[in-house]
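S.K.: Give me the fold of what follows.
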Amino acid sequence: MKILVAARAFLPARQDYALLPRTWKGDLVAGVTVGIVALPLALAFGVSSGAGAASGLITAVIAGVIAAVFGGSNIQVSGPTGAMVVVLGPVIAAHGLGALAAVSVLAGVIVVAAGLLKLGRVVTLLPWPVIEGFTVGIAVIIFLQQVPAAFGAKPGPSSNAVISAIQAIGTVSPASVLAPVAVVTLVAVIMVASPRIHPRIPGSLIAIIIATVAAQFLDLPVTRIGALPDSLPAPMMPSLDLATITALAGSAATIAALAAIESLLSARVGASISDTGPYDADRELLGQGLASVASGFFGGMPATGAIARTAVNIRSGGRTRLAAITHALVLLAVVYLATGPVSRIPLAALAGVLMVTATRMVSLKTLRSVIGSTRADTVVFFVTALITVSFDLIEAVEIGIAAAAFFALRALVRSSGVHREEIPGPVHEGDEHIAVFRLDGALFFAAAERVLERVSAIRNVDVVIIRMSQLQILDATGARTITDIVQALERRGITVLIKGIQERHLRLVTQVGVLDSLRHHKHLFTELTPAVEHARSHVARAASARTAHNPGKNPQPVQPQATLQTPTLKED
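M.R.: You can find the predicted model right below:
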């Protein structure tokens, strides 16, 4: 029964379309709008990855439908994205175009498994500076990848986008550059000007149409997309023998991680700016994984949720999955009805679309927010961005998380500490022989040594009271450190009293031996006042003992010993 309930949570349900009777008109309009916006992007991403324009179009159609039906978001729009292009390009260059279908299926299976294992919430652990640095790095790579097409050249042999762009520029002649650069400039001007005329004008599509017509009319010497299939290919299972799986396993894992991260981030952003309710992270992974598997069967690319297209969907009135399904059907109509005109689109026009898209991915307001936050977050942001551009996307995320964890750990260590306090209330004779230490914040492996050194260095006291009621975080190393402190002080003849162990720390301190290290079980207190009274009685007895050994000195008055009971532990 539990298995059936768990399985039902991953399946499409009537609730997915609960708003449809009221929103279907808006969903259809939004779907058509997103389809128009997605067409040039699908073509451009396909070409830029090396898979071809047809592959990008097929991915947008197949993955767009599957992810919309099986995913965990009501307004997510999926398809080929710039981040996936960045990862997929080197894979195709290294293993050939024949590896595309296999790596799509393998990556999809990994994402499906992540969803079934309920790993969807892991993305919430990504720090904001890492996400922004990752986004900026991807934007830079996408822009640089378009440089060869923008100059009418072939990409350089290097797999690094920066080096490849420089190599491509070095091969062009001034005469051959004029036409493609003019097309790119025309596209960019139209895309930048369109929103200022009206925010809903599909600037990228209009720019593509005008650039294509101009190139045809003027007979410009620019490379075109070329022939496209006028129907979807029949689904085919890619070859997945052991040798292929072994060769592509690493690439598939990288693509799967990227697909999961980008899809969940897009779904989270979509949920935050829409009124369609929360998204199901685990079901979203299942839907995106199935979309990549299906795309691979039809010769397409791995798919992810697309933040830009999802935002367009929401702004255009999309509220249910019908909008994303409609967007895919619009692109399907292009495959069957308009492949002729599409085949004449200049590659430089697509390069211009992606250059403007990459530029728009970088928000100056967000950059100022990150850089103006803290020094640590600024470092994490730039480290992630630089590694994304210079090396590898997944490595960039991993190193960015590691850097963020380091700075968070350092901040936690700085916030933790041990403070010597004055004894509250009127001063009694002999109080100078009592030291009260308060443990604050966190006592764990990174901060334990500093606390040990501070408390163990105390001199000229008879009693040490350790207050633990303000201690928020305690691990085994921290608990062992308290044990070492108690044992070190007791060996020197200093009585140790512990006050305020919290209930959540009691099992740990008992297991590690903190309580056993105390001289007497009555040296454990829940309140400070009885602990101080007990400490004063110890000081008085110690003073009497010193007087007995030095009869010439006046005896110190002995304070009455406080009545002690074994306490019930609680926070104070």
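S.K.: contacts, neighbours, all on C-alpha from now
M.R.: Will do.
S.K.: which is the next helix or strand following the host helix or strand of residue 36?
M.R.: Following DSSP states H and E, one finds residue 36 within helix 20-49. Note on helix 20-49: by DSSP H and E, the next helix or strand toward the C-terminus is helix 53-70.
S.K.: for the helix or strand hosting residue 357, packing partners?
M.R.: Counting by DSSP H and E, the element that carries residue 357 is helix 347-361. In terms of contacts (3 or more CA pairs under 8 Å, 6 or more residues apart in numbering; DSSP states H and E), helix 347-361 is packed against helix 20-49, helix 128-145, helix 147-150, helix 174-197, helix 203-218.
S.K.: Proceed likewise with the subsequent sequence, for comparison:
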Amino acid sequence: MKPDAGTARRHISRFLPSKLDYAGLGTSWRTDLLAGITVGIVALPLALAFGVSSGVGAEAGLITAIVAGLVAAVMGGSPVQVSGPTGAMVVVLAPVVAVHGAGSVAPLSLMAGLLVCVLGFSGLGRSVAFIPWPVVEGFTLGIAAIIFLQQVPPATGTSAVPGHNTLIAAVEAASAATVPTALLTLAVVAGVAVVMVLVQKLLRALPASLIAVLLATAAAELFRLDIPRIGPLPHALPAPAVPAFDLDLLGSLAMPAVAIACLAAIESLLSARVAAGMTGPDGRPSGPYSPDRELTGQGLASIAAGLFGGMPATGAIARTAVNVRSGAKTRLAAAVHAVVLLAIVYLASGMVSRIPLAALGGVLMVTAVRMVSRRTVAAILRSTRSDAAVFILTAIITVAFDLIVAIQIGLAAAALFALRTFASLSSVQREEIPGPGADGDEHIAVLRLDGAMFFGAAERILQEISQVKDVQVAIIRLSQLRMLDATGAHALVEVVSALELRGITVLLKGVRPDHLQLVTNVGVIRSLRHHKHLFEHLGDAVEHARSHVRRNAAYRL
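M.R.: Predicted coordinates for the structure are as follows:
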């Protein structure tokens, strides 16, 4: 019992904070502090914008950035990851809010958070490595397009129709815009975009999005522009409370919770993986991360956000990148980012409420454009036709249908293309009989199976071998067969049976030790005319085949 208890404690300790989380803090605390302040300033307009875009309001976005950001900083598996509301999460939440109302987001956050914790404790954190690069980039392109389209209503001074597809809602919002208001809001969006681009080029050390939003808000106040604003925000953080649940609500939120949990896991792990390879100002990488602990930390962050009335959270690659490039080394930076946002709630909520929605729309439009790397897109499109097709398909389905559906179809398409390529590497080669020739060798076929004999290639290989003609003995070499599954083994049974029915004796040579049990269980060896028709060496098989040919010749005489 004691060893089992000790193993359980060690397993649980992998998910808990420790002193090692803050190793090096004595020398990095200054840069961590400055990095946290910088990220907090950058995160403010994004948190507000994502809250508004999701339909739950700027308050929920800000609460999520504070609560989830702090919990994930302490409990997560990455030392530099910054968590909060993200564009990808907004895309999933918006239709749920349109159907079930803003009150459904808190219980949804708890449900999704619990599922993400289960994924972490189950050890599935490393599964993100199996998502192909074209699927990830197609997913990113689709999210960027959706985020951009979601900003058309605030950019034109209108409101989106709840529940409609993002593209359709953008077209409807643009067509419903009125000239005076639309011109003002579009001018604000254009001004924000110009300021962000100029600040990014000329003053890279300054938070471009915050400066753009401040200037847009000042201009709107100075000229008394009649355009939509954020509206009242809380002056304090609300007290935590367990949201109301009922069976009907749980049933209707079950599938959205699964979708959000999958999205939160994928986005957080991808962000952590990218951050681990990024270098800070000193040229050193951020260091390793724990995928499973990252999932449990993000799950706890979403649960905490839901208790405070927030929305599900994930690791945010944009804010994480700012954190790394600002010199962050430990979790202190992400924690300080949350404290900075909390201070804004208590000290400056009145000023924040006057920010125009069009200014936040401009920030997100620029953010969406920057999410897509032209170099990466060009590299994928120039790679292979199958990878380019997977990339384009994933992006289109993301915009047209659903993020989770896009990942599923993208993975299925990538797997299909990979299997097709893998199957094309499998072949049947007819070889010459080694050594000096002998009478009757023309009646012996030596067939070598290369690559893999699996369900994707079994039918084609079966047809190729079945076309062998004018031979009395077929030696099938299996030593070069790297992969064999049950379908492939069953195809071998059919090959042997078909050849034997045609009067062709089949000899098997070189069954690999790791394939022996499979071919035995499926019945490959049983299908042979004699159990001794299984050979380890080609020379022995050839000699046995020649004896069959001589015997047949003598019988005909």
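S.K.: closest to residue 240 of structure 1 out of the helices and strands packed on helix 347-361 of structure 1?
M.R.: Closest to residue 240 of structure 1 of those, according to CA to CA: helix 20-49, at 21.8 Å.
S.K.: what range in structure 2 matches that closest one?
M.R.: Counting by TM-score structural alignment, helix 20-49 of structure 1 lines up with residues 25-54 of structure 2.
S.K.: wait, what's in contact with the spatially most central residue of structure 1?
M.R.: Centroid-nearest residue in structure 1: residue 126, 2.9 Å away (criterion: CA atoms, centre = their mean). The neighbourhood of residue 126 of structure 1, defined by CA atoms under 8 Å, 6 or more residues apart in numbering, consists of residue 401.
S.K.: Report the buried residues of the helix holding residue 357 of structure 1.
M.R.: For helix 347-361 of structure 1, the neighbour count (16 or more other CA atoms under 10 Å) marks 347-358, 361 as buried.
S.K.: What is the mean deviation of it from its aligned residues in structure 2?
M.R.: Following the fit onto structure 2, the mean deviation recorded for helix 347-361 of structure 1 is 0.4 Å by mean CA distance after the TM-score superposition for structure 1.
S.K.: mean shift between the helix or strand following that helix and structure 2?
M.R.: Next helix or strand after helix 347-361 of structure 1 toward the C-terminus (DSSP H and E): helix 364-371. With mean CA distance after the TM-score superposition for structure 1, helix 364-371 of structure 1 departs from structure 2 by a mean of 0.7 Å once superposed.
S.K.: Could you check the angle helix 364-371 of structure 1 makes with helix 128-145?
M.R.: Using axes from the mean of the first three to the mean of the last three CA atoms, to 10 degrees, the direction of helix 364-371 of structure 1 lies 130 degrees away from that of helix 128-145.
S.K.: Run the chain-centre distance for the helix or strand following helix 364-371 of structure 1.
M.R.: Following helix 364-371 of structure 1 in sequence order, the next helix or strand is helix 375-390 (DSSP H and E). Relative to its chain's centre, helix 375-390 of structure 1 lies at 14 Å (CA atoms, centre = their mean, to the nearest Å).
S.K.: What of stretch 360-377 of structure 1?
M.R.: That offset, for stretch 360-377 of structure 1, works out to 16 Å (CA atoms, centre = their mean).
S.K.: Return the residue of structure 2 aligned against residue 283 of structure 1.
M.R.: Taking TM-score structural alignment, residue 283 of structure 1 has residue 293 as its aligned residue in structure 2.
S.K.: Okay, strands next: where are they in structure 1?
M.R.: Here structure 1 has its strands, by DSSP state E, at 78-79, 304-305, 417-421, 434-443, 463-467, 471-474, 495-499, 524-525.
S.K.: Can I get those strands in JSON lines including mean neighbour count and distance to residue 398 of structure 1?
M.R.: Below are the strands of structure 1 laid out as JSON lines (neighbours: other CA atoms under 10 Å; distance: least, CA to CA, whole Å):
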{"stretch": "strand 78-79", "mean neighbour count": "33", "distance to residue 398 of structure 1": "25"}
{"stretch": "strand 304-305", "mean neighbour count": "34", "distance to residue 398 of structure 1": "20"}
{"stretch": "strand 417-421", "mean neighbour count": "17", "distance to residue 398 of structure 1": "30"}
{"stretch": "strand 434-443", "mean neighbour count": "21", "distance to residue 398 of structure 1": "25"}
{"stretch": "strand 463-467", "mean neighbour count": "25", "distance to residue 398 of structure 1": "39"}
{"stretch": "strand 471-474", "mean neighbour count": "17", "distance to residue 398 of structure 1": "26"}
{"stretch": "strand 495-499", "mean neighbour count": "25", "distance to residue 398 of structure 1": "41"}
{"stretch": "strand 524-525", "mean neighbour count": "25", "distance to residue 398 of structure 1": "44"}
